[in-house]
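In: quick one, fold the following:
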Amino acid sequence: MSLSMPDMGVMTDAATISPLALFLQADIVVKVVMLGLLLASIWTWAIIIGFSFTLRGASRKSRAFEQDFWKAEDIDRFYEARGKAEFPAARVMAAGVTEWRRSTAQKVIDREGTRDRLSTAMSSSIAAEVDQLADRLNILATVGSVAPFVGLFGTVWGIMRAFTGIAAAQNSSLAVVAPGIAEALFATAIGLFAAIPAVIAYNRFSHGINRLEAGLTRFADGFYTTLSRELEAQR
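Out: Here you go, the predicted model:
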């Protein structure tokens, strides 16, 4: 019985289509595409990790603040103690208290005007908080939508180069075609590697921001109701 030796040509071909080899052998245009997509992927993951902590911290602190607020017996004392903190619920309360103090400092209080200004002040504060949180999500949306097409451009360019190589070598065997095709498909793979996490993170974070906005709106509505009752009690 004889043992067949492994085909060294196959082993060499397998080595030449490793990710590093594909990058090194790629055309300069495809290399630029790959590097750009890799940088976009790194940037995306940095945003995902950083924004996860930011959104989680803002939601947790706002919920705790709201729970403690409804347990407080004196709104002014609670505001002086915790109303100047730097997270969304505290800033919404600060906007309401600031407008309340301005509107009720007059000798003659315009009740309807005060209610309108309170509602506008807190609604504007909520919108500002949401806009500030959602600002960096535009990057995730851009990467998620553009990265596949950039990778596709690298794929098309690589395939064109592969066909050019076939024409020059006048040989259409798999050994000639495989490296160029693999290089082209590798660009698409990197594009998807950058786009998929960006799209998933964007949808997840958008849901989290919507939940935070809904919580802030409920808090503002409750605080508005409390101030409205206080306004009715004043003569």
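In: from now on I want contacts and neighbour counts done on CA atoms only, so please keep to that.
Out: Noted.
In: output the contacting helices and strands for the longest helix anywhere in the chain.
Out: In the chain, with assignment by DSSP state H, the single longest helix is helix 174-233. Packed against helix 174-233 by the contact rule (3 or more Cα pairs under 8 Å, 6 or more residues apart in numbering; DSSP states H and E) you find helix 19-25, helix 28-71, helix 88-103, helix 111-134, helix 137-169.
In: okay, the residue nearest the centre of the chain and Ser125: tell me how far apart.
Out: Closest residue to the average C-alpha location of the chain: Leu137 at 3.5 Å, with Cα atoms, centre = their mean. Distance, Leu137 to Ser125, using Cα to Cα, to the nearest Å: 19 Å.
In: returning to that earlier point: so which of the helices and strands packed on helix 174-233 gets nearest Phe193?
Out: Closest of those to Phe193 is helix 28-71, at 7.2 Å (criterion: Cα to Cα).
In: of all the helices and strands packed on helix 174-233, which one is nearest Arg77?
Out: With Cα to Cα as the criterion, Arg77 lies closest to helix 28-71 of the helices and strands packed on helix 174-233, at 10.6 Å.
In: show me what the closest one is packed against.
Out: By 3+ Cα pairs under 8 Å, 6+ apart, helix 28-71 packs against helix 19-25, helix 88-103, helix 137-169, helix 174-233.
In: next one: the longest one to chain centre, how far?
Out: Per Cα atoms, centre = their mean, to the nearest Å, the displacement of helix 174-233 from the mean C-alpha position of its chain is 5 Å.
In: what angle do it and helix 111-134 make?
Out: Angle of helix 174-233 versus helix 111-134, following axes from the mean of the first three to the mean of the last three Cα atoms, to 10 degrees, is 160 degrees.
In: do the same with the third one
Out: Interaxial angle, helix 137-169 versus helix 111-134 (the same axes, to 10 degrees): 30 degrees.
In: got the angle between helix 137-169 and helix 28-71?
Out: 160 degrees.
In: buried set for helix 137-169?
Out: Neighbour-count burial for helix 137-169 flags 137, 139-141, 143-144, 146-148, 150-159, 161-163, 165-166 (criterion: 16 or more other Cα atoms under 10 Å).
In: let's see this one next to it:
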Amino acid sequence: MEPLQAAQAIDFSLIALFLRASLTVKIVMIVLILASFWSWAIIIQKLIAYTAARTDANGFDRRFWSGEPLDDLYDRMSDRPKGAMERIFSAGMTEWRRSHRDDGGLIPGATQRIDRAMNVAIQREESRLMRGLSFLATTGSTAPFIGLFGTVWGIKTAFERIAVSQNTNLAVVAPGIAEALVATALGLLAAIPAVVFYNKLSGDADRVVGGWGAFADEFSTILSRQLDGE
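Out: Presented below is the predicted three-dimensional model:
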């Protein structure tokens, strides 16, 4: 009963386990905790950004198909389009106006230049939209292994303590094993949300970018009709 009573007297709270851990395990725990906090910051920021992107796209789509002349819609944006869809539209309209000569005629290859301008704008917006997701992917794939490294190192340290004390009772073994296992738990705590939300956010980003691409195709078709009419 004495080893059991001694083990029960030990503080197994997370803070106590962290303070008793070796320097290497402490560093692993700190890295995983920081990775977890940073992952959640990215997740929250991206959820807000994607919601705003969908709202902006829906709002601009209604204005675009409202029947208002495209030149008037472009002029009202001035030089500061607000959302991604407006910036894509602005890129296309800017190239459209640049394709007209002073005499009103069109410079050859206007359609290709307009498409290319909008594609560049889409790629720029996609890069902005996807920024930070690579960190989630990295955290999801590496955090369990970092935690496992901390666990292996902690168990090694625990066996070293047992060898030095030459005592294998529960009061000596339990603290070291518990400290080591916390590293694995922190690794999973960081990795699981990162993987889940990386998959969700990647899917959301693909749908948003797909909407931009569909709009660019529709807009290009409208301009092509006008070009053919001229």
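In: Ile177 of structure 2 matches what in structure 1?
Out: Residue pairing (TM-score structural alignment): Ile177 of structure 2 is matched to Ile181 of structure 1.
In: now do the contacts for its match.
Out: Gly158, Ile159, Ala162 (Cα atoms under 8 Å, 6 or more residues apart in numbering).
In: likewise Asp115 of structure 2?
Out: Gly92, Ala216, Ser220.
In: give me the number of residues near the nearest residue to the second one once chain neighbours are set aside?
Out: Taking Cα to Cα, 6 or more residues apart in numbering, and ignoring the residues beside it in sequence, Ala216 of structure 2 has Met118 as its nearest neighbour in space, at 6.6 Å. Applying the criterion other Cα atoms under 10 Å, we find 27 residues in the vicinity of Met118 of structure 2.
In: my read is that Met118 of structure 2 contacts Ile88, right?
Out: Yes - in this structure Met118 of structure 2 lies within contact range of Ile88 using Cα atoms under 8 Å: 5.5 Å.
In: common neighbours of those two, please.
Out: Common neighbours of Met118 of structure 2 and Ile88 (Cα under 8 Å, 6+ apart) are Ala216.
In: shouldn't Thr44 of structure 1 be in contact with Asn138?
Out: No - in this structure, Thr44 of structure 1 is not within contact of Asn138 by Cα under 8 Å, at 10.9 Å.
In: related to what we said a few turns ago, now the longest helix of structure 1 and helix 88-103, what's the angle there?
Out: Going by the same axes, to 10 degrees, helix 174-233 of structure 1 makes 30 degrees with helix 88-103.
In: compared with structure 2, how much does helix 174-233 of structure 1 deviate?
Out: Compared with structure 2 after the fit, helix 174-233 of structure 1 shows a mean deviation of 0.9 Å (mean Cα distance after the TM-score superposition for structure 1).
In: returning to what we had before: want to throw the contacts of Ile181 of structure 1 into CSV with distance to Val33 of structure 1?
Out: Formatted as CSV, these follow (distance: Cα to Cα, whole Å):
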residue, distance to Val33 of structure 1
Gly158, 11
Ile159, 14
Ala162, 17
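In: pick the one among those closest to Gly191 of structure 1.
Out: When the contacts of Ile181 of structure 1 are compared against Gly191 of structure 1 (criterion: Cα to Cα), the nearest one is Gly158, at 14.1 Å.
In: quick one: what's aligned to that closest one in structure 2?
Out: Match for Gly158 of structure 1 (TM-score structural alignment): Gly154.
In: repeat that for Leu118 of structure 1.
Out: Using TM-score structural alignment, Leu118 of structure 1 lines up with Ile114 in structure 2.
In: go on, Leu55 of structure 1?
Out: Leu55 of structure 1 maps onto Tyr50 in structure 2, by TM-score structural alignment.
In: next one: Val130 of structure 1
Out: Correspondence of Val130 of structure 1 to structure 2, assessed by TM-score structural alignment: Glu126.
In: same check on Phe87 of structure 1?
Out: Under TM-score structural alignment, Phe87 of structure 1 pairs with Gly83 in structure 2.
In: what about that match, how many residues nearby?
Out: Quick note: Gly83 of structure 2 (other Cα under 10 Å) scores 18 neighbours.
In: for Arg225 of structure 2, same thing?
Out: For Arg225 of structure 2, using other Cα under 10 Å, the count is 10.
In: again with the one 3 residues further on
Out: Look at Asp228 of structure 2: counted by other Cα under 10 Å, it has 7 neighbours.
In: counterpart of it in structure 1?
Out: Asp228 of structure 2 maps onto Glu232 in structure 1, by TM-score structural alignment.
In: who's in contact with that match?
Out: Counted by Cα under 8 Å, 6+ apart, Glu232 of structure 1 has contacts Arg111.
In: that one and Phe219 of structure 1: what is the separation?
Out: Glu232 of structure 1 is 20 Å from Phe219 of structure 1, by Cα to Cα.
In: rewinding a little: in TSV: the contacts of Asp115 of structure 2, plus neighbour count and distance to Gly109 of structure 2.
Out: Formatted as TSV, these follow (neighbours: other Cα atoms under 10 Å; distance: Cα to Cα, whole Å):
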residue	neighbour count	distance to Gly109 of structure 2
Gly92	25	14
Ala216	22	17
Ser220	20	13
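In: which of the residues you listed sits closest to Asp61 of structure 2?
Out: The closest of these, once distances to Asp61 of structure 2 are taken by Cα to Cα, is Ala216, at 11.4 Å.
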